[in-house]
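>>> what's the 3D shape of this:
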Amino acid sequence: MKDLHNILTEITQLTNKIETNYPELYRSLDENPLTLPVSKSPHMDKKVMVEYLESLKQLLGHYIEEEKIKNQ
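Purely as a prediction, here's the structure:
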């Protein structure tokens, strides 16, 4: 299993990729319920960060699929 440093690095790289290649999606990241913590003061441990990374991957994957459908 990945250590927290590697997870944070992957989150940063994925976020940078979204910002660079999909700016319209990047603008909505701070408004997306998938990327917002549920509790007022969430405990940011390894499990939470892995879940966040997975939500970013899913969000990007869905966005890319929707764009493919739109452009057909």
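>>> Could you use CA atoms for every contact and neighbour count after this?
Will do.
>>> Can you tell me the centre-most residue of the protein?
In the chain, the C-alpha closest to the average C-alpha coordinate belongs to residue 56, at a distance of 2.0 Å (CA atoms, centre = their mean).
>>> correct me, but that one touches residue 35?
Yes. Contact status for residue 56 versus residue 35: in contact at 7.3 Å, counting by CA atoms under 8 Å.
>>> Need the distance between the two termini of stretch 24-38.
Between the opening and closing residues of stretch 24-38 there is a gap of 24 Å (CA to CA, to the nearest Å).
>>> let's see this one next to it:
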Amino acid sequence: MNGLQSILSEIILLTNTIETDYPELYKFLDETPITIPSKNHPEIDKNAMKDYLESLKQLLEHHVETHQMGNGSIRN
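Purely as a prediction, here's the structure:
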């Protein structure tokens, strides 16, 4: 599997995890600024997809860190 396919697979898996385990977060993915192109014909390359994957990971990590209850469980 080439690098871009691997990144896309990881994005799909992470997005599915967010949709399944964190539905309250999933609804905000459409509002992620990286999905709004600033050019009429943006170039989507491996680096752009790596950046998007990283932003998804950071979004989930921040959500988990800020929504933990005192007993360590995740609030849904």
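>>> sorry, back to before: who's in contact with the residue nearest to the centre of structure 1?
Going by CA atoms under 8 Å, 6 or more residues apart in numbering, residue 56 of structure 1 touches 14-15, 35.
>>> repeat that with 10 Å
Residues in contact with residue 56 of structure 1 (CA atoms under 10 Å, 6 or more residues apart in numbering) are 11, 14-15, 18, 29, 34-35, 50, 62.
>>> Take these and write them to a markdown table, including neighbour count and secondary structure.
Listed next are the contacts of residue 56 of structure 1 as a markdown table, based on neighbours: other CA atoms under 10 Å; DSSP: H, G, I helix; E, B strand; the rest coil:
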| residue | neighbour count | secondary structure |
| --- | --- | --- |
| 11 | 19 | helix |
| 14 | 16 | helix |
| 15 | 19 | helix |
| 18 | 19 | helix |
| 29 | 18 | helix |
| 34 | 16 | helix |
| 35 | 17 | helix |
| 50 | 18 | helix |
| 62 | 12 | helix |
